[in-house]
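Student: Sharing a sequence plus its predicted fold:
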Amino acid sequence: MRTGSEPTTARSALRMRFWLSLWGLVWATLGVVLFSLVGRPGWAAACGVLWLVISADMAVIVRRIRQGAHWQPGRDVPPYPPPDRRR
């Protein structure tokens, strides 16, 4: 059910973001290795920069997951209540 308050009560699927980042990290690593072996330093550098961005994103994701249920709610944490519309 949509309440209209999604921007203020939105939750991020951190576990899904973690696994997608891990998938991207694997591909970026393979890109660096393979482009280096083939002799394409520009593409290898681009994959290296992408690897750095993905690594920073994964650090943020892991930090937020470790912060606990407030930041990464589980099945036992109820959703936020809808905003009060009586104003």
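Tutor: Good, I have the coordinates.
Student: make it CA atoms for all contacts and neighbour counts henceforth
Tutor: Will do.
Student: Tell me how far the residue most central in space within the chain lies from P83.
Tutor: Centroid-nearest residue in the chain: R17, 3.5 Å away (criterion: Cα atoms, centre = their mean). The gap separating R17 from P83 is 27 Å, by Cα to Cα, to the nearest Å.
Student: and L20, how many residues sit next to it?
Tutor: As a burial measure, L20 scores 14 neighbours (other Cα atoms under 10 Å).
Student: host element of it?
Tutor: Per DSSP states H and E: L20 is located in helix 14-38.
Student: Give me the contacts around that helix.
Tutor: Outside helix 14-38, the residues that touch it by Cα atoms under 8 Å, 6 or more residues apart in numbering are 41, 43-45, 47-48, 50-51, 54-55, 57-58, 61-62, 64-65, 72.
Student: put this beside the first:
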Amino acid sequence: MVPMRTGSEPVTARSALRARFWLSVWGLFWAVAGTALFALVGRPGWAAACGVLWLVVTVDMTVILRHMRQGPHFQPGRDVPPYRPPEHHGT
């Protein structure tokens, strides 16, 4: 049986930061390799494109690491239950 959606998914959603981190490591490896290889073979346009990608991946990795270090509010473990959406009382 599939549980019913509550409508609070955007509020209670969690990001897979560890998966994003390792994908960033993979992207960083290829961006650095591409920058170096294209620079060595004399393709400055492609080297610049890979360099820009390198910068974007580095910034993304920095944001991911910052969120991971902020603790369980941003990267909860398996023992932390999903957050309850705030209850709004009629005024």
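Tutor: On my side now, so go ahead. Quantities reported herein were computed from a predicted structural model and do not represent experimental measurements.
Student: Give me the secondary structure label for H67 of the second structure.
Tutor: Secondary structure, DSSP: H, G, I helix; E, B strand; the rest coil: H67 of the second structure is helix.
Student: Equivalent analysis for H73 of the second structure, please.
Tutor: coil.
Student: ok, now Y80 of the first structure?
Tutor: With three-state DSSP as the criterion, Y80 of the first structure reads coil.
Student: That one pairs with which position in the second structure?
Tutor: Aligning on TM-score structural alignment places Y80 of the first structure opposite Y83 in the second structure.
Student: What is the neighbour count of that match?
Tutor: Using other Cα under 10 Å, Y83 of the second structure has 13 other residues around it.
Student: nearest residue to it other than its sequence neighbours?
Tutor: Closest residue in space to Y83 of the second structure, ignoring its immediate chain neighbours: T12 at 5.5 Å, by Cα to Cα, 6 or more residues apart in numbering.
Student: So what's the residue count around the alignment partner in the first structure of the one you found?
Tutor: Here T12 of the second structure is matched to T9 in the first structure, going by TM-score structural alignment. Applying other Cα under 10 Å, we find 13 residues neighbouring T9 of the first structure.
Student: How about the helix holding L20 of the first structure, which residues are buried there?
Tutor: Buried residues in helix 14-38 of the first structure, counting neighbours by 16 or more other Cα atoms under 10 Å, are found at 14, 18, 21, 24-25, 28-29, 31-32, 35.
Student: returning to that earlier point: now the contacts of helix 14-38 of the first structure: which count as buried?
Tutor: Buried subset of the contacts of helix 14-38 of the first structure (neighbour count, 16+ other Cα under 10 Å): 44, 47-48, 50-51, 54-55, 58, 61, 65, 72.
Student: Going by distance to S5 of the first structure, which of those wins?
Tutor: Nearest to S5 of the first structure among these is Q72, at 18.8 Å by Cα to Cα.
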